[in-house]
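[1] structure, please.
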Amino acid sequence: MNCKAVVFDMDGVILDSEQLVVKSWQKTADKYGIEDIESFCMAALGLNREAAKKLFVQMYKGRCGEGQDTLDEERYESLKVEMAAEFHRAAAEGELVLKPGVTDMLKMLRDNCIPCALATSTRKEVVTMELINLGVIDYFDKLVCGDMVDRSKPAPDIFLKACEELGVESESAWAVEDSYNGVRAAYAAGMKIAMIPDLVQPDDEMRDKADFIFKNMNEFQEYILESIRA
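    Presented below is the predicted three-dimensional model:
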């Protein structure tokens, strides 16, 4: 398959961040007696802030935390602030790292003049800070973030915008994703899809929608290199 561009998701694909997010949410939820927060974390993979908030209220509707706090949108926002503070504390202590093989993959794309972009539901302010801190921001030709599009994944908007920014047709670009919502978004955008599972393993829907499922970034890099040499 001809590769005109590659568009990466960030959390769980570029950054080994999703387990740290779950850990930070669990620590925050335990503090207030909120049960089964991991189910929310799994369902929220790939969603932007607003979509995740709506999902939280939907999942916890009519339920209360310790002290009988109603788990509504306002409560979600305060919990999210605490979770984010815990996440950034852990990140500052070195717990946020790149996924294995990412730097080599990005260097290979640059060496072969294949443009790449990031399409992430995370806000641009956070994305920029994390990519700078980990030394990879300059590898990306474009950053398209959750606060730059109207509709969250699984809608295709963020991938379509990334392809538009790169100046390529979506059908000629690869999307690299780990989440169900991300794969659905890339599929709706008409892209070629490489799924590299992180916290969740592919089900029948994912195996149907993804063109390939790779064990890790190194396998995807080898595939792209072989297609270049062919």
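[2] all contacts plus neighbour counts: C-alpha atoms, from now on.
    Noted.
[3] run through who's touching stretch 5-12.
    Stretch 5-12 is contacted from outside by 14, 17-18, 99, 114-120, 159, 162-163, 166, 168, 172-178, 182, 198-199, using CA atoms under 8 Å, 6 or more residues apart in numbering.
[4] with stretch 164-172 instead?
    2-5, 115-117, 141-142, 159-160, 163, 189-192.
[5] circling back: so which of the contacts of stretch 5-12 sit within helices?
    Judged by DSSP state H, the subset of the contacts of stretch 5-12 located in helices is Glu18, Phe159, Ala162, Cys163, Leu166, Gly182.
[6] in CSV: the residues you listed, plus distance to Cys41 and neighbour count.
    CSV is the format used below for the ones in helices among the contacts of stretch 5-12 (distance: CA to CA, whole Å; neighbours: other CA atoms under 10 Å):
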residue, distance to Cys41, neighbour count
Glu18, 9, 19
Phe159, 22, 32
Ala162, 25, 26
Cys163, 28, 27
Leu166, 31, 21
Gly182, 14, 29
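[7] for comparison, sequence B:
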Amino acid sequence: MALPRPPAAVVFDMDGLLFDTEALYREAAMTVAASRGHDLPEALFLSLVGRPWTANRAALLDHFGAGFAIDAFQADWIRQFDTIVDGRLALKPGVLRLLDTLDALRLPRAIATSSHHSDVRRNLAAHGLAGRFDAVVAHGDYARGKPAPDPFLHAAARLGVAPEHCLALEDSHNGVRSAAAAGMAVVMVPDLLAPTAEMHGLCTLVAPDLEQVCDLLLAASAAPVGRTSGTLPPPARLGGTVQS
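    The predicted model follows:
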């Protein structure tokens, strides 16, 4: 298992990839649904992972019915998540080693997420990672959310690197679809969703965790020149910003 060439930049998803939050979102959603006398099937929740709220709102109304108090449900879901995430926000294995490796390789990196900027700031601050990313693309920064390519295209533009020279790291099916549609090489690191035949077709690789991604990047950076022809050199990083 190897990357076809070393990337010039790396774009991360956030929930389920950097932070172990998807299981907490599931716990919060099912708790709130039960408190309202509803059952939220596991399959339905999993179909919501990696999608913007507009799409998820429609899916929940389709399941629960047009009379379902969707806005109140969303508000309670967010409050319940905010309650349980405090003190339980864990990094996914390999995050710190991978960020240290990107520093050593001088590779710029961004986050492309469906979550809000406030969520990104909270999560990064909780683990002292606020200065470890060159750009953050979040809800409100793009017209179309995942699985459309917009979040990843915006991230590449913020980094000043062509999408085809970026490596995208994703855990969700819709995130993989988004990154692949943007023209990026994609490594899926599964969280709640197992890779399907479609995912294997869209991804360059499927890795068990970010430790493996770290090893892949180190191996690609050490590859002979003949194996990496056509790769753009990493943009220079000065003072935490990317100079293109």
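[8] still on that earlier bit, now the ones in helices among the contacts of stretch 5-12 of structure 1 as CSV including distance to Asn133 of structure 1?
    Conversion of these to CSV gives the following (distance: CA to CA, whole Å):
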residue, distance to Asn133 of structure 1
Glu18, 17
Phe159, 25
Ala162, 23
Cys163, 26
Leu166, 24
Gly182, 25
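[9] tell me which of those is nearest to Ala210 of structure 1?
    The shortest distance between Ala210 of structure 1 and any of these, using CA to CA, involves Gly182 and amounts to 10.6 Å.
[10] aligned to the closest one, what sits in structure 2?
    Structural correspondence for Gly182 of structure 1 with respect to structure 2 (TM-score structural alignment): Gly175.
[11] neighbours of Val176 of structure 2, just the number please.
    With neighbours defined by other CA atoms under 10 Å, the count for Val176 of structure 2 comes to 30.
[12] that one and Val189 of structure 2: what is the separation?
    Using CA to CA, to the nearest Å, one gets 10 Å for the distance from Val176 of structure 2 to Val189 of structure 2.
[13] between those two, what contacts are shared?
    What both Val176 of structure 2 and Val189 touch, as defined by CA under 8 Å, 6+ apart, is the set Glu170.
[14] what is the most widely separated pair among the ones in helices among the contacts of stretch 5-12 of structure 1?
    Pairwise distances across those (CA to CA) peak at 26.8 Å, for the pair Glu18 and Leu166.
[15] what ranges do the strands span in structure 2?
    Secondary structure of structure 2 (DSSP state E): strands at 9-12, 109-112, 135-137, 166-170, 185-188, 205-206, 236-238, 241-243.
[16] quick check: longest helix of structure 1.
    Taking DSSP H as the criterion, structure 1 has its longest helix at helix 73-92.
[17] rewinding a little: just the ones in helices among the contacts of stretch 5-12 of structure 1 now: which is nearest Ser78 of structure 1?
    Set against Ser78 of structure 1, the nearest of those by CA to CA is Glu18 (20.2 Å).
[18] list the contacts of that closest one.
    The neighbourhood of Glu18 of structure 1, defined by CA under 8 Å, 6+ apart, consists of Asp11, Gly12, Leu199.
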